[in-house]
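Undergrad: With the input below, show me the fold.
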Amino acid sequence: MLDVTDPARVHAAVAGHDVVVNCAAWTAVDAAESHEGEAFVVNAVGPANLARAARASGARLVQVSTDYVFEGNAARPYPEDAPVAPRSAYGRTKAAGEWAVRAETDDHLVVRTAWLYGAGGKCFPKTMARLGAERDSVTVVDDQLGQPTWTVDLAALIVRLVAADAPSGTYHGTSSGEVSWFGFAQEVMRSAGLGTRVESTTSASFAAPAPRPAYSVLGHAALRSAGVEPIGDWAERWAVASGPVLAG
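TA: Predicted structure coming up:
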């Protein structure tokens, strides 16, 4: 494991590599509201260290970023060049990380993603399946829209971007289509074979320190321009992923 906040260790680790993918991040969205300084060190200073080291060794840097850099109030998918306007500490620190990478190295790919789930670690589908097995009903917000994205698909997309020698710039690494958390929860229950009732509510019912984007749908025009096919529809990909994710 590499401490991306340690410049000397970063330079030593990056030396001799052709491509570096930065998956390190402070992702505790609510905790960042009261620990923005610490989150900034990981989400902005860390990427700056990696970018300088990558430039020095001639490596291409892939910076994984987030939908939280946007305000989250759009009505159509955010294009890659849409102005950033983060509303949370997490979003501000990740936007700063993007800026640092662009400032420190010309050979970079900033890949924004959102609503990730996977077999390893905690994620929304696992939580829903666990609650569904314990309760007769669950309540989920229906006023936040996004693109559930399998970590396996994101990793494969990054590999395809690198293999295609995509131009330096910003890309969106999310599934296609869109759904609410409520709609996704319904699909999770079906996939898990649970008859748990899913009831809808609004974000106002769930008070949290950090504001959540109401609209996290990202466009994929830059991928197509680079000759790289975007990730497929979220529902089709969930049908493939549900077995390994819920078993993980």
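Undergrad: from here on, contacts and neighbour counts on C-alpha atoms
TA: Noted.
Undergrad: all strands of the protein, in order?
TA: Here the chain has its strands, by DSSP state E, at 19-22, 60-66, 108-113, 116-117, 137-141, 145-146, 149-150, 169-172, 179-180, 197-201.
Undergrad: Could you say which one of those comes nearest to Val10?
TA: Shortest distance between Val10 and those, using Cα to Cα, is found for strand 19-22: 10.7 Å.
Undergrad: what's in contact with the closest one?
TA: When contacts are defined by Cα atoms under 8 Å, 6 or more residues apart in numbering, strand 19-22 is touched by residues 14, 47, 50, 54, 59-64.
Undergrad: Using TSV, please lay out the strands of the chain together with mean neighbour count.
TA: Putting the strands of the chain into TSV (neighbours: other Cα atoms under 10 Å) gives the following:
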stretch	mean neighbour count
strand 19-22	18
strand 60-66	25
strand 108-113	24
strand 116-117	20
strand 137-141	18
strand 145-146	24
strand 149-150	25
strand 169-172	23
strand 179-180	21
strand 197-201	15
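Undergrad: Next, the second sequence, to be compared with the first:
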Amino acid sequence: MLEVQELHVRYGTTHAVRGVSLTVGAGEAVALLGPNGAGKTSTLRALSRLTAATGAVRFDGEDLSGLAAEQVARRGLIHVPEGRRVFVDLTVHENLQLGMTARQGRTGGFSLDDVYDLFPALVPLRRRLGFALSGGEQQMTAIGRGLVAAPRMMLIDEPSLGLAPVVVEAVAEALVAVRSRVALLVIEQNVHVAVRVCQRAAVLNGGAIVMQAAVDELHDRDTLLASYLGQRKTGIGV
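TA: Coordinates of the predicted model:
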């Protein structure tokens, strides 16, 4: 579904992404792990053409070079950015409806009712304006807005960041349900969420991929993974 070869992103003299190569298959969920500043967000922004980059990016066999961000979205590669970016002067329901503009004639995918089924906490909030939503409610709205765009693949940046544990659980449960229908590439600092949602993981450090593994292999590499993330042992598999 997605093939990335030798992706590089530079901001002036800063070389943020250094030769990243990875693949995501149809129906597969892959996590991007790594410390702050590792190049994870820059990688997603480059894939969705929000940031200039060099290297080869192919989506379902099509070269995305030269396409604008809106053209990439209309091909079904949908980006849910860090920070949620809901429209604060629109209601929850209007934010979701806005996501449908990227469908570009694609059928199937998720309906508005599907989103409310995935995130029942949004049902009583349909008419609430974006500025009045909690962080968790905004995150559910942002993911839902991406889902109604009939994605063939979603790029999701830090879905659990700053959320209460009960909301993290709701978001993780929804993404587990989504992955059976949509390929995912997910940046996630919470390793336990990443392991639950995804089948494979790639660890970035210093802008480069330093480790790739199936998530069921991460337990055996726990100490190594923790060293890359700058954390104590994660206790994956506990």
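Undergrad: TM value for the aligned chains?
TA: After superposition, the two chains reach a TM-score of 0.30 (TM-score structural alignment, normalised by the length of structure 2), with 121 aligned residues with a Cα RMSD of 5.8 Å.
Undergrad: What is the nearest of the contacts of strand 19-22 of structure 1 to Thr139 of structure 1?
TA: Val64 (30.7 Å).
Undergrad: Pull up the gap between the closest one and Asn49 of structure 1, please.
TA: 15 Å (Cα to Cα, to the nearest Å).
Undergrad: same question, Val19 of structure 1
TA: Applying Cα to Cα to Val19 of structure 1 and Asn49 of structure 1 gives a distance of 15 Å.
Undergrad: repeat for Gln63 of structure 1
TA: Counting by Cα to Cα - Gln63 of structure 1 and Asn49 of structure 1 are separated by 12 Å.
Undergrad: Same check on Ser65 of structure 1?
TA: Going from Ser65 of structure 1 to Asn49 of structure 1 by Cα to Cα gives 16 Å.
Undergrad: And for Val62 of structure 1?
TA: Distance, Val62 of structure 1 to Asn49 of structure 1, using Cα to Cα: 13 Å.
Undergrad: how about Gln139 of structure 2, secondary structure?
TA: Three-state assignment for Gln139 of structure 2 (DSSP: H, G, I helix; E, B strand; the rest coil): helix.
Undergrad: Relative to Val167 of structure 2, how far out is it?
TA: 9 Å.
Undergrad: So the two - more neighbours on which side?
TA: Gln139 (27 against 18; other Cα atoms under 10 Å).
Undergrad: okay, now Asp63 of structure 2: neighbour count?
TA: Using other Cα under 10 Å: Asp63 of structure 2 sits among 12 other residues.
Undergrad: Quick check, it in contact with Gln71.
TA: No - between Asp63 of structure 2 and Gln71 there is no contact under Cα atoms under 8 Å: 12.0 Å.
Undergrad: For Ser137 of structure 1, which non-adjacent residue is spatially closest?
TA: Nearest residue to Ser137 of structure 1, sequence neighbours excluded (Cα to Cα, 6 or more residues apart in numbering): Arg197, at 4.4 Å.
Undergrad: Hmm, I typed the wrong one, I wanted Glu3 of structure 2.
TA: Thr23 (4.6 Å).
Undergrad: Ala8 of structure 1: neighbour count?
TA: Neighbours of Ala8 of structure 1 (other Cα under 10 Å): 12.
Undergrad: Enumerate every residue touching it.
TA: With Cα under 8 Å, 6+ apart, Ala8 of structure 1 has no contacts at all.
Undergrad: and Glu62 of structure 2, how many residues sit next to it?
TA: Counted with other Cα under 10 Å, the neighbours of Glu62 of structure 2 add up to 12.
Undergrad: Next one: it from Ala177 of structure 2, what distance?
TA: 27 Å.
Undergrad: Take the contacts of strand 19-22 of structure 1 and lay them out in CSV including distance to Pro125 of structure 1.
TA: What follows is the contacts of strand 19-22 of structure 1, written out as CSV (distance: Cα to Cα, whole Å):
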residue, distance to Pro125 of structure 1
Val14, 35
Pro47, 29
Leu50, 32
Ala54, 35
Ala59, 36
Arg60, 33
Leu61, 30
Val62, 27
Gln63, 25
Val64, 22
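Undergrad: which among those gets closest to Ser225 of structure 1?
TA: Nearest to Ser225 of structure 1, judged by Cα to Cα, of the contacts of strand 19-22 of structure 1 is Val62 at 18.1 Å.
Undergrad: shouldn't that closest one be in contact with Arg112?
TA: No - the criterion here is Cα under 8 Å, and Val62 of structure 1 misses it with Arg112 at 10.3 Å.
Undergrad: can I assume Leu96 of structure 2 is in contact with Gly144?
TA: Yes - using Cα under 8 Å, Leu96 of structure 2 and Gly144 qualify as a contacting pair, with a distance of 6.3 Å.
Undergrad: These two: which is more packed in?
TA: Gly144 (28 against 25).
Undergrad: and that one, which of the three is it?
TA: Once three-state DSSP is applied, Gly144 of structure 2 turns out helix.
Undergrad: contacting residues for it?
TA: The contact partners of Gly144 of structure 2, taken as Cα under 8 Å, 6+ apart, are 96, 115.
Undergrad: Would you check how far apart it and Ser227 of structure 2 are?
TA: Noted for Gly144 of structure 2: a distance of 34 Å to Ser227 of structure 2, by Cα to Cα.
Undergrad: Same check on Asp117 of structure 2?
TA: On the measure of Cα to Cα, Asp117 of structure 2 and Ser227 of structure 2 end up 39 Å apart.
Undergrad: Can you list the helices and strands that the host helix or strand of Val171 of structure 2 packs against?
TA: Using DSSP states H and E, Val171 of structure 2 falls within helix 165-178. Counting by 3 or more Cα pairs under 8 Å, 6 or more residues apart in numbering; DSSP states H and E, the packing neighbours recorded for helix 165-178 of structure 2 are helix 191-197.
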